Structures are given as structure tokens and as C-alpha cells.
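Enquirer: Sequence and computational prediction follow.
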Amino acid sequence: MNLVKKTLLLAVLMVFAFSSVVFALNQEVYPIKGKHKGGDVTPKEAYKMLRKDPKNTFIVDVRTRTEYQDIGHPIGAYNIPWKFYTTKVGKKGYKKVLNKNFCNDLKARFNPETDTLLMMCRSAARTIASTTAAVDCGFKADKVFNLLGGFEGDKVKDKNSPFYGQRMIGGWRLEGLPWTYKMDKNLIYQPDLKK
């Protein structure tokens, strides 16, 4: 085998090996956290979907109103909370209650026949339930997605890391995708505007 063929073969093998490592790393950063009735997308995949069909693709930020406002949110994300904070305090802080109007809130903003929903929370845990809820209330399963990693990503689990316990693994914000603190009245939780 001459030198050119060997070099070409080595280059192909290196590309294959690098691609496998990148795929494995992506799976590690964005693990599937549970079963639901929709699909799963990474933040970058979600961003591509938004850019490809901005008239019918929407991020639904299911975090609380406080998280949406104080931690920030993707530009253009609609806030429809999956749960609300209560005034009752438990062992882990303020308790939350399910948004009983979640399905109606979705249908008031989006078309179940044509719209693609990218469900997002802090780290993609609440979106498992909210993705299934969106499908159960009439949105097509192939058009509802759990945004893996959420807005903030997962916590560092290495106890030896100076970042242990901090949300620094994956997520919309850490991927460097567009986000803001700006509160647009067209995007915030609409029932609040009627109070």
C-alpha cells in the first residue's frame, strides 16, 4: 500500500473515531431522563428547528414565572408554567402545585394541528410530564419535543470539582444560544395580564 492510500485510510479512521467520541459525549451531556409521548432534541437541534420554521415552531418555557423572569429565558420563548409556587414551605423550600389550566393555556397560544412545541424547563425534568400533557391535550406527538438539558443544564456531580452542585453541564444558556431577561408582554404568562 503506498503512502497516499495509507494516509487516506488513516484520515478516514480518525474522522470515524472522532465522530464516535463526539456522539458519545453528546449522549453523556444530554441523557434521556424519562419516558414521554413526544420526541427529544438538544438545544442546538431546537435552535435549528426554530430557524427553519419560525412561524410554526415555538419554545414553551414551562418553568415558574420567577425562573422565567429572574434567571432568563431563550429569546422568543413563551412562558406557560407547568407548576406554580405556593406560599407553603416544605423541607426543600416553597411547595409547587400543578397548573390545572396547562392544556387550555397551550391551546390558547398554539395550534395543535400545525405548531411544533419545544418544551423547556430548567434541566429537562418537568418537560417530561409537560411534553406528555401537550400530546394528551391534542398536540401531535411528532411535533412536541422535550428540550434536553433545559435552560440551565445539569449539576456537576464530581465532588472534587470546584463547580460541584452548580448547573454547568449542557443547557440552552451554556450552549451559547440567544437568551434574555427582557419580559415581553406577548410572551409572558397571559392570564397574569388579565389580573
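Expert: The structure has been received and is ready for your questions.

Enquirer: From now on I want contacts and neighbour counts done on CA atoms only, so please keep to that.
Expert: Noted.

Enquirer: Surely residue 103 is in a helix?
Expert: Yes. Looking at residue 103 with DSSP: H, G, I helix; E, B strand; the rest coil, it is inside a helix.

Enquirer: these two touch, right, it and residue 135?
Expert: No. Residue 103 is beyond contact range of residue 135, at 9.4 Å (criterion: C-alpha atoms under 8 Å).

Enquirer: buried sites along the lengthiest helix in the chain?
Expert: In the chain, assigned by DSSP state H, the helix with the most residues is helix 3-29. For helix 3-29, a neighbour-count test (16 or more other C-alpha atoms under 10 Å) marks residue 29 as buried.

Enquirer: ok, and here's another one to check against it:
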Amino acid sequence: MRKILVVLLAFSLLAAPLAAAARTAQKAKTITPLEAWEMMSQDARDTFMIDVRPRHMYTLLGHPPRAYNIPWRFLTTDFQVEGGAYGGGAAEYTGYQLSAEPNPNFIGVVTSLFKPGDRLIVICQNGDQAADAADALVEAGFKNVHAVRHGVMGEPFIPADEQKLAQKFSPHYGQGGRVNGWVYWGLPLVRSIEPRLIYPPDLKKMQSTQ
């Protein structure tokens, strides 16, 4: 029962940020979850996945096997109502907000772990942050970067331009349903945490307190 409650809580906290359709990378290559898994299955020697979701998503919702967790943005304790002032703009959803600015150590951490020629596959919850992070890696000099479209959980089953109509007329509105993501295609997820895969500053901090 406790596990079910934790999962339900996690989804309730994360549902709002996923309403909009995902962005597409402008400089990195865009691939599907199926293509990402094929790449990881064929040659693991120089192919690495970076899960750029905040730590709680990586842990509670599960992550692709062998995926490094290097957050692009962090979860904050700043609770805002959709449309309220946040980070110089408007909050995109009602709930605890993600950091308005990207992780300032993101590029440095990735550079410390991988070579410029490594094939890097970047994934997030629905594709937005992966697109932004992957483009930033290309700008930083990484040559072979791929952003996973639709991410782990996928995009809403209801198209963005039909959301209001569905809310008004459909008895099934609000029952969830996401398509095209890692989960939708039945690809493997794990919840075990390997120390070598967690955000390196967290591991360093843990070791310094022992």
C-alpha cells in the first residue's frame, strides 16, 4: 500500500508540468525511445544515456538501465499557481516549480564523465529538457548527441489543441494516458540506484560526510 501511495503522489506532483507538447532539439539529433534502446543494446562501449530529470523523478518513477542522472533543472520548494510570477516569467503549472535556470554545473559534470566523441543519449520526462540539454552539449563541443523525443513518460494522449474541448465534453478527461514515450513502448525501467550513476556532486557530498 505504501509503495502505491508513493507512486500516486509522485504522479500527482509531476502531472501538471507535462501538459504541453514536447520541444525538439535544434542542434542535437532527435531520436525515438526505440532508436535509443537499439543504440544502447548494439554498442555499449561508447554509448551512454544521460537522464536529465530531477532526482525524485529518476528515483521514484524509475529510469532506463545504465542511465546516468545529471539533472538539467532542479526541483525547488517554491510552490506557485499556474500563471503566477516565477523566474521572471509565469509559472507553467500549479505546484512546486523546477529551477528557473539550468543546472550551472551540468556541462562541467558531463565533461568530467564523458569524452567529446562519445555517443550521448539524453532523456527526460517528456522531451523538453532533453532537447535543451542536448543542444547545450552540442554547443559545449560534444560531437555525437541525441535527444530522445517524448522522453520516459511520453506526450499526452490528447493533442494540446484539443485539451479544452476534451475537458469540457469528454467523460474520460483526466484519466491520464500518454503515448510514444519509453514506458509506452514497454522498454525496461529500473528503480535500483547504482552509486556510479547518480549525480556526482551528491556522491561526493555523501562520501565527505562519512
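Expert: Yep, it's here. Small disclaimer: the values here were computed from a predicted structure and weren't measured.

Enquirer: TM-score for this pair?
Expert: Superposed pair, TM-score by TM-score structural alignment, normalised by the length of the first structure: 0.77. Supporting alignment: 162 aligned residues with a C-alpha RMSD of 1.8 Å.

Enquirer: follow-up on the earlier one: which residues do residue 103 and residue 135 of the first structure both contact?
Expert: Common contact partners of residue 103 of the first structure and residue 135 (C-alpha atoms under 8 Å, 6 or more residues apart in numbering): none.

Enquirer: one step back: superpose on the second structure and give me the mean offset of the helix or strand following the longest helix of the first structure.
Expert: Next helix or strand after helix 3-29 of the first structure toward the C-terminus (DSSP states H and E): strand 39-41. Mean deviation of strand 39-41 of the first structure relative to the second structure after superposition (mean C-alpha distance after the TM-score superposition for the first structure): 0.7 Å.

Enquirer: matching residues in the second structure for strand 39-41 of the first structure?
Expert: Structural correspondence for strand 39-41 of the first structure: residues 29-31 of the second structure, per TM-score structural alignment.

Enquirer: Could you check how far the aligned partner of residue 182 of the first structure in the second structure is from residue 65 of the second structure?
Expert: In the second structure, residue 182 of the first structure lines up with residue 192, judged by TM-score structural alignment. Using C-alpha to C-alpha, to the nearest Å, residue 192 of the second structure is found at 9 Å from residue 65 of the second structure.

Enquirer: for residue 199 of the second structure, same thing?
Expert: Distance of residue 199 of the second structure to residue 65 of the second structure, computed by C-alpha to C-alpha: 15 Å.

Enquirer: wait, residue 124 of the second structure sits on residue 52?
Expert: Yes. Contact criterion C-alpha under 8 Å: residue 124 of the second structure and residue 52 qualify, at 5.4 Å.

Enquirer: quick one: common contacting residues for those two?
Expert: The contact lists of residue 124 of the second structure and residue 52 share residue 130, where a contact means C-alpha under 8 Å, 6+ apart.

Enquirer: List the contacts of residue 70 of the first structure.
Expert: Residue 70 of the first structure is in contact with residue 181, counting by C-alpha under 8 Å, 6+ apart.

Enquirer: Tell me the residue in the second structure aligned with it.
Expert: When the second structure is aligned by TM-score structural alignment, residue 70 of the first structure is paired with residue 60.

Enquirer: List the contacts of the most centrally placed residue in the second structure.
Expert: Residue closest to the mean C-alpha point of the second structure, counted by C-alpha atoms, centre = their mean, is residue 124 at 1.8 Å. Contacts of residue 124 of the second structure were listed using C-alpha under 8 Å, 6+ apart, and they are 51-53, 130, 148, 151-152.

Enquirer: Show me what it lines up with in the first structure.
Expert: So, by TM-score structural alignment, residue 124 of the second structure is matched to residue 121.

Enquirer: Quick check: that match vs residue 165 of the first structure, distance?
Expert: Distance of residue 121 of the first structure to residue 165 of the first structure, computed by C-alpha to C-alpha: 18 Å.
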